[in-house]
Structures are given as C-alpha cells and as structure tokens.
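Student: would you be able to build a 3D model of this:
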Amino acid sequence: MDELFSRAALGPLRLRNRVIKAATYEGMSRGGIASRALVDFHRRLAAGGVGLTTVAYCAVADEGRTFEHQLRLVPESCTMLRELTRAVHDEGGAVSLQLGHAGTFSKVRGPNGRAPRGPSFGWNAYGVAAGLPFARAMDEQDVDRVIASFGDAASRAAELGFDAVEVHLGHGYLLSQFLSPATNRRDDRWGGSLENRMRLPLAVLERVRASVGRDLAVLVKTNLRDGFPGGLELDESIAIARAIEASGHADVIIPSGGFTSRTPFFLLRGGLPLDRMADAQPEWISGAAMRVLGRAIIDRYEFEESFFLPLARELRRAVRMPIALLGGLVSREGLVKARDEGFDFVVLGRALIADPELVLRMQRGELERTRCNACNLCVAETDIAGVRCVL
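Tutor: All right, here's what the predicted structure looks like:
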C-alpha cells in the first residue's frame, strides 16, 4: 500500500501517488462555460490527496459536442480553467483535461444546421428529440478537421496550465465509433480492417503528441469491450493497445468499456435510477421515453469490485507500457490487488465523488472501503445541479 501512495512518474509528470480521479462528467459547465463550482470540485479532490484529477469530457470543437452544456475551450471558459489548474497545483495535485468528440452521438447541430457526423450514416436515437434522428458519414475534410481540432485543444490545454490531456477513444464517442466494427462500416482507408479503423485514432494521438511535445503527459482511454454483439471485443482491443504502445505517443492507457448509445451502464454497474434520470432530461419527450422504455432498452449490470479486472488483466499481459486499472475500485484491498497485479495506476470515479478525501483517509488508516454503494444516483444528479453523492 505504501508504494501505491508514494511518488510515481507518469510520462513527464512526477505525481505524489498513483491514484487518478476518473473523468466523470461534472455537469458544472452551463452553456459549455467552466464554472466556479467546477474549480471547487477539483480543488477539493486535490486537497483530498489524489495524484491526478481529470476534468471531464471537453469537446474539441463546437460540432463535436454531445449536448449543449458540454465543456468547451472558448474564451469564457479559459479564465476559469486557468484558475482551476492553479487551484489544483496549490493543493499539491496535478490535473488532466479529457478531450473528446461526440461524433454521431449528439443532439447538437453542426455548421449551417447540419446533422452530426461520424464514420458512417446511421440512426441517432439520442438526437431524435432535437430533430436530428440521423447522422451522416464524415468526408476527408471532416476527418482533417477532427485531427486538427484535437491538436488545437491539446495546445490550449497546455497554455491553461494542465499537466496532462486524456484522449477519449472509448465509450462510443467519435474515435470509439471509428474503432468499433458495429459503427464503422466504411470501405475506404478509414474503415474495414482493424488497421484502417485505427487510422483516425492513431492520427489524433500523433497530432496531440506533436502539439504538446514531451511537456504534458498523454493518457488514452480505450474500450476493452463495447458490451454488445458485433461491437469491439478484447482481441481487437489488445491489438489497439499494442498499436498505441508502438506509436510512442501515449504515456498510459486507461482500459474501460461500454457504448453510451447502447450499453451505458456497462461502464458503471449497480443501480439503474431511471426515474431520477428521466426527471433530469431537458426535453419532456426524452424524459417520457426514458420512463416508458428505459427498462426495456437499458441493461442493468450487477456491481462487483474491480469488475474490469479480468479483461484488463489480459491487456496488462499483452503490453509493457503503463496501464491504469479502472472499474469498481472501492476498497483498500482492491487498490492493493490492482498494484500487485502489475497495474501502474488506479483510477477511481464514484468512490471519490462519495468521499473526496478517500486517499488521505486511506493513507492515515482511517478508511478501508468507500461508502459508495453503486446506486448511481450521482449520474442523474449530474444533469440536475452537478454531480454529487446523494449519501
């Protein structure tokens, strides 16, 4: 346990411990603008002892947003984000910015009111209430803009004082859509074989690394499994991890899983608070649909500690680069086991929402297990007034 809480290198960073706060959407960027609440949220996590806290789900372009209130790197946000990075540093922590693009999973209109775009034409159930039931396939110019947007966002993160960026290749957002055989049905150089499906994510990583050099750490979140038939499976996920390692453009991989548009609770496990989530929907039709159809179309997954460990263990054996274990880490015993199994870092989400001082309390021997019971009500609270533990 002492090794878990001792200083550790993550690329160019020297973290005070091996505990990373997962990128969990905070719901604290009304209109896409970073707020005082967002600053205070991450300040508190840093004060509680985490080595690296992650500001979640920042869109690299306006048309890459999933929803209106997703964080954007617009001038109005930058002043507050500079304050956020200073606040975390003042508390002795480091801070990362997660960069993502929604692709086809969006209810936001692009330039000239156009529909969301991704690897292939398809149905966009998430956008129905916003009048965007279909998504279009990207052309070469769209792909070039995406690569440039990730690079520009990474450069801006460096200017704002972030110590790292996390490139989101998972959870069914754009880069995950290109990787998944279920959503990438292209027959050009961006689709078909796994080599082609990896082309855009690897190009993005190359641009991000070129933009930040070796001054910032680059983390990559990937899927172990998409969680539905025909989606990405472990054998291809291992091949993707090996390609990331061979590229030399990332400092650590965070293996995760699930597709937000199809298997949203594959990542979370535990409770399925559909009524409360329906209350949080901005459009009445979305809320009504969730109440009526939610239990029929959204699968519930039983919670168990370290639920991604069996899959992540296989990926750990396949590559030599640093790997961080994510997924249901809720106890001191679970953290120790992760380290004993060769994982370089541990990534906690709900446990730190429930107890921002968890790291310090475990270091002092005051806490063996988080109070989080995986009810997932914090997920619903995010869209109401910002993420919080209802306990």
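
Student: CA atoms for contacts and neighbours, from now on please.
Tutor: Noted.

Student: identify all contacting residues around stretch 361-368.
Tutor: Residues outside stretch 361-368 that contact it (C-alpha atoms under 8 Å, 6 or more residues apart in numbering): Phe5, Ser331, Arg332, Glu333, Leu358.

Student: make sure Ala278 is actually in contact with Ile285.
Tutor: No. Taking C-alpha atoms under 8 Å as the definition, Ala278 is not a contact partner of Ile285, at 9.6 Å.

Student: for Ser96, helix, strand, or coil?
Tutor: Secondary structure assignment for Ser96 (DSSP: H, G, I helix; E, B strand; the rest coil): strand.

Student: distance of it relative to Glu166?
Tutor: Per C-alpha to C-alpha, to the nearest Å, Ser96 is found 7 Å from Glu166.

Student: same question, Arg7
Tutor: Arg7 is 20 Å from Glu166, by C-alpha to C-alpha.

Student: more neighbours, those two?
Tutor: In this comparison of Arg7 against Glu166, neighbours counted by other C-alpha atoms under 10 Å, the higher total goes to Glu166 at 27 against 14.

Student: can I assume the more buried one sits in a strand?
Tutor: Yes. Counting by three-state DSSP, Glu166 is located in a strand.

Student: residues in contact with it?
Tutor: Ser96, Leu97, Gln98, Leu99, Val218, Leu219, Val220, Lys221.

Student: tell me what the strand or helix carrying the last one is packed against?
Tutor: Using DSSP states H and E, Lys221 sits within strand 217-223. Packing partners of strand 217-223 (3 or more C-alpha pairs under 8 Å, 6 or more residues apart in numbering; DSSP states H and E): strand 164-168, strand 252-256.

Student: which is the next helix or strand following that strand?
Tutor: Counting by DSSP H and E, what follows strand 217-223 is helix 234-247.

Student: packing partners for the longest helix along the chain?
Tutor: Longest helix of the chain, by residue count under DSSP state H: helix 140-159. Counting contacts by 3+ C-alpha pairs under 8 Å, 6+ apart, helix 140-159 packs against strand 94-100, strand 164-168, helix 199-212.

Student: sequence B follows; please return its structure for comparison with A:
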Amino acid sequence: MDVETTPDPFAPTRLGPVRLRNRVIKAATSEGRSPDGLVTDDLIDFHVAFAEGGVGMTTVAYCCVSEEGASAPGQIVMSPAAIPGLRRLTDAVHAAGSAISAQLGHAGVVAPKKLTGVTAIAPSRFINPTSFAYCREITRDEIRQVTEQFAATAQVAIDAGFDAVELHFGHLYLPSSFLSARINRRKDGYGGSIDNRSRFVREIASRVREVVGDQIGVIAKLDMDDGLPGSIWIDEALRTAQLLDGDATLDAIELTQGSSVYKPMYLFRGDVPVKEFAAVMPAALRPGVRLAGKRVMGSYPYRDLYMLDAARQFVPVVRNTQLILLGGITNYDHLRTGLREGFDFMALGRALLREPDLVNAMIADHGTRSRCNHNNKCMVTVFGRTHCVLDPVQRYGDATRR
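Tutor: Here you go, the predicted structure:
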C-alpha cells in the first residue's frame, strides 16, 4: 500500500458491523477494578478516560466465560447478574463517543485451583512450568460445554450493550493451549495436526457467530508465537489464521505473542520489574523471585513496532478478515506504518495506560510521542488496581477532588 492510499488512522471506519470513529483500539489490559467480580464506578471511569481520550474502541479485559475460567481474583464473570453494571459501563463509554468490546476468555492452564476451587483443565495432562500446578485433560463433553459458555457470554455482551466481543485465543489460555503441540498431545480429532489442533478455536468462533449474527463484531486475539519451545510458532499460527479466515466467522484478528505460562516478558518487552514483583509476593517466596525472577519471566529488549515483523506474515494469508496490529505502537508514524503494511486497526496498551488522552493529542499534533518508557511496573499493579506508576492521578488520586 503506497503512501497516497494509506487510510487516515483518525477517519471513521467499520469493524464488521460496528462503526468506529477511528482505527485506534485500546487493547485489553488486566484492570483490577472489579474486586467483587462486578462493574464498579472505578472501572467505568477507567474506560471512559480512554473514550474521552479519543480511541475508536476500548476493550474490557478478561471477562470470564465461567467461574472455573478465571485467572485472577475479581474478574467479571459474564453472567446475567453482571448485566446491569455492564450496561452502565457501555452506556458511559458510548456517551463519551467510543465503541466498547468485551474480551471473553477461559484461563485453562492458568486458572489457579486456589481461586476456582477446581483442578485446571488443559488439552492433555500438563504441569504449569511457572506455578508447577497440575492440569487435567479436558473431556470432549467439557469441550462442548466451554464452547457453549463462549456463546452464552457473547449473548450477555449483546444484552449489556457491547459493540463487539474479543475471543481470547492467545497467551496459552484454554483455547490457545489447544494450538500448542507441546501442551496438546491428544489422540482424537482435537490433537495431532495443526488443522486438528485448530478445531476448538474454530468451533468457538463458529458458535459465537451463530449466536450474535451481525448484531456485534467478533474479534479473535490469536498468538503468532508464544516463546515456549516446541509450542506455538508462526508457521502453524498462519495455518490457524487461514482456517479461521476461510470459515468467515470473525470480523477481525488481533495478532499477539507470548503466554501467561512461560516468560511473560515476551509479550511486553522492556524492563523486567523483578523487585516490584517480589514485593507483592508472600514473604517466603520473595527471595526466590529476586534470585530467579528475571530468568523465569524472560528478558527481551523493547523496540518500536516489535510485533510487526511477525505480524506482516499474516497480511497475504488473511483475505476476508480484518487485522489488528499490536505491540510498540506509540505515535502517529507507527499508526501510518501499520496501515501502510496492510493492517486495518492499531491496538495500544501501555501507551494509553500512561496517557489515556494520547489519541486526541496525536490528532491535534502528529508529532506527539508517548511518554511511556516501558518500565513495565504497570504489570505489577494488576495485583491491586491497574495503573501507570508514573501518573500521579492514577497512582494517588486526583488531589483536586479531596
């Protein structure tokens, strides 16, 4: 795509059936603002800030399809009981001019038994290399049950006023773990070849589309590679994307990397906040975290547009589905680069945590650059209330309201 035909990143466009005022999406980032698993005013204010700051759509992170699918305390379970609060959230974001998406997920191997009360499930028996927790093999009946849970929670999203759902097929949560040859050692139709290992995510996407029709957009967050040796890499991820694209059940695919199982810094890049992670751990674990934290978490230098080299491989393969680029997007030139490469939307995470009004700032001045310095201490704040540690308002509150 040449410069003359590159779309304006700030012009209105469509994501499937949804009209967005621009091509910038607030990526899902764990929020820690629903301690009882229900919407709070704090969560509403969090997303309204991005809407008022100019994004085309904001994403509510990790809405569980079941209580057993939670990965951390306080996550919203997408049930009828949650609808009144979710409706307040979507109404507030719409009033601020933005669309809103709900990320739907089942944590699978990442779901801690201490939280859920049940043994975590995986495609095959598996020991989580970070927590050393045992995961049992999911049955075929349970596969069908989880598929129906994704469908039912998509209907909850419609009833609550969301414009789209994002199916979490990344980071080695349950659907993603089926794509991993290292974790999925099944001998039935869900294991073996990448076509078989892609069956579960295809069935989820198909069933969700049956439920939602063209009422809302359907996005999948898909791993290109996860950093776990012998697990997910680009060659097979391209095939999964091709199969999903051929099914025509998705409106867009958001391309991601990394996992919540092994070396999580592969997703984030930049500084490794070992000291900060150790501080929030139980006292008995702190010395071990300080000693081995960097090795366990991984260390990968930050660079702008760090997922682009992998993501551009998907542009010629995915023909019917829009593509969302993520990773190291911090200024107007990055938005233009992504669009020029053939992507339809740009997703920003940490940069918007640092400056919720960054999009409006870039619209006013194309030379604006993000103040995010990739210290990644925001990762640790998910154990309480997600925020940028460099923002006094987010960290300490607005002094003018005291």
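
Student: can you redo the helices and strands packed on helix 140-159 of structure 1 as TSV with distance to Pro229 of structure 1?
Tutor: Output for those, formatted as TSV (distance: least, C-alpha to C-alpha, whole Å):
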stretch	distance to Pro229 of structure 1
strand 94-100	25
strand 164-168	22
helix 199-212	22
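
Student: tell me which of those sits nearest to Phe307 of structure 1.
Tutor: Ranking those by proximity to Phe307 of structure 1 (C-alpha to C-alpha) places strand 164-168 first, at 20.4 Å.

Student: how big's the offset between the following helix or strand past the closest one and structure 2?
Tutor: Downstream of strand 164-168 of structure 1, the first helix or strand assigned by DSSP H and E is helix 174-179. When structure 2 is overlaid, helix 174-179 of structure 1 sits 0.5 Å from its aligned residues on average, using mean C-alpha distance after the TM-score superposition for structure 1.

Student: what are the buried residues along the helix or strand that helix 174-179 of structure 1 is followed by?
Tutor: With elements assigned by DSSP H and E, the helix or strand that comes after helix 174-179 of structure 1 is helix 194-197. Residues of helix 194-197 of structure 1 classed as buried: Leu194, Asn196, Arg197 (neighbour count, 16 or more other C-alpha atoms under 10 Å).

Student: which residues does the residue nearest to the second one when sequence neighbours are not counted contact?
Tutor: Which is Asn196 of structure 1. Leaving aside its sequence neighbours, Asn196 of structure 1 sits nearest to Trp190 (C-alpha to C-alpha, 6 or more residues apart in numbering; 4.9 Å). Residues near Trp190 of structure 1 by C-alpha under 8 Å, 6+ apart: Pro119, Phe178, Asn196, Arg197, Met198, Arg199, Leu200.

Student: still touching in structure 2? Go through those.
Tutor: Retained in structure 2 (both residues aligned by TM-score structural alignment, their matches' C-alpha atoms under 8 Å) from these: Phe178, Asn196, Arg197, Met198, Arg199, Leu200.

Student: quickly name whichever of those residues is closest to Arg207 of structure 1.
Tutor: Using C-alpha to C-alpha, Leu200 comes nearest to Arg207 of structure 1 of these, at 10.5 Å.

Student: count of residues packed around the closest one?
Tutor: Other residues close to Leu200 of structure 1 by other C-alpha under 10 Å number 22.

Student: so what's the counterpart of Gly27 of structure 1 in structure 2 up against?
Tutor: Aligning on TM-score structural alignment places Gly27 of structure 1 opposite Gly32 in structure 2. When contacts are counted by C-alpha under 8 Å, 6+ apart, Gly32 of structure 2 touches Gly74, Gln75, Val382, Phe383, Gly384, Arg385, Thr386.

Student: coming back round to it: in JSON lines, list the contacts of Glu166 of structure 1 along with neighbour count and distance to Phe134 of structure 1.
Tutor: Compiled in JSON lines, those are given as follows (neighbours: other C-alpha atoms under 10 Å; distance: C-alpha to C-alpha, whole Å):
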{"residue": "Ser96", "neighbour count": "27", "distance to Phe134 of structure 1": "33"}
{"residue": "Leu97", "neighbour count": "26", "distance to Phe134 of structure 1": "30"}
{"residue": "Gln98", "neighbour count": "28", "distance to Phe134 of structure 1": "27"}
{"residue": "Leu99", "neighbour count": "26", "distance to Phe134 of structure 1": "24"}
{"residue": "Val218", "neighbour count": "28", "distance to Phe134 of structure 1": "33"}
{"residue": "Leu219", "neighbour count": "26", "distance to Phe134 of structure 1": "32"}
{"residue": "Val220", "neighbour count": "23", "distance to Phe134 of structure 1": "29"}
{"residue": "Lys221", "neighbour count": "22", "distance to Phe134 of structure 1": "27"}
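
Student: could you dump those into JSON lines and include distance to Val292 of structure 1?
Tutor: As requested, the contacts of Glu166 of structure 1 are arranged in JSON lines below (distance: C-alpha to C-alpha, whole Å):
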{"residue": "Ser96", "distance to Val292 of structure 1": "38"}
{"residue": "Leu97", "distance to Val292 of structure 1": "36"}
{"residue": "Gln98", "distance to Val292 of structure 1": "33"}
{"residue": "Leu99", "distance to Val292 of structure 1": "33"}
{"residue": "Val218", "distance to Val292 of structure 1": "42"}
{"residue": "Leu219", "distance to Val292 of structure 1": "39"}
{"residue": "Val220", "distance to Val292 of structure 1": "36"}
{"residue": "Lys221", "distance to Val292 of structure 1": "33"}
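
Student: that older thread, neighbour count: Ala278 and Ile285 of structure 1, which is higher?
Tutor: Ala278 (21 against 14).

Student: now the more buried one: closest residue in space, sequence neighbours ignored.
Tutor: Nearest non-adjacent residue to Ala278 of structure 1 (C-alpha to C-alpha, 6+ apart): Gly287, at 4.2 Å.
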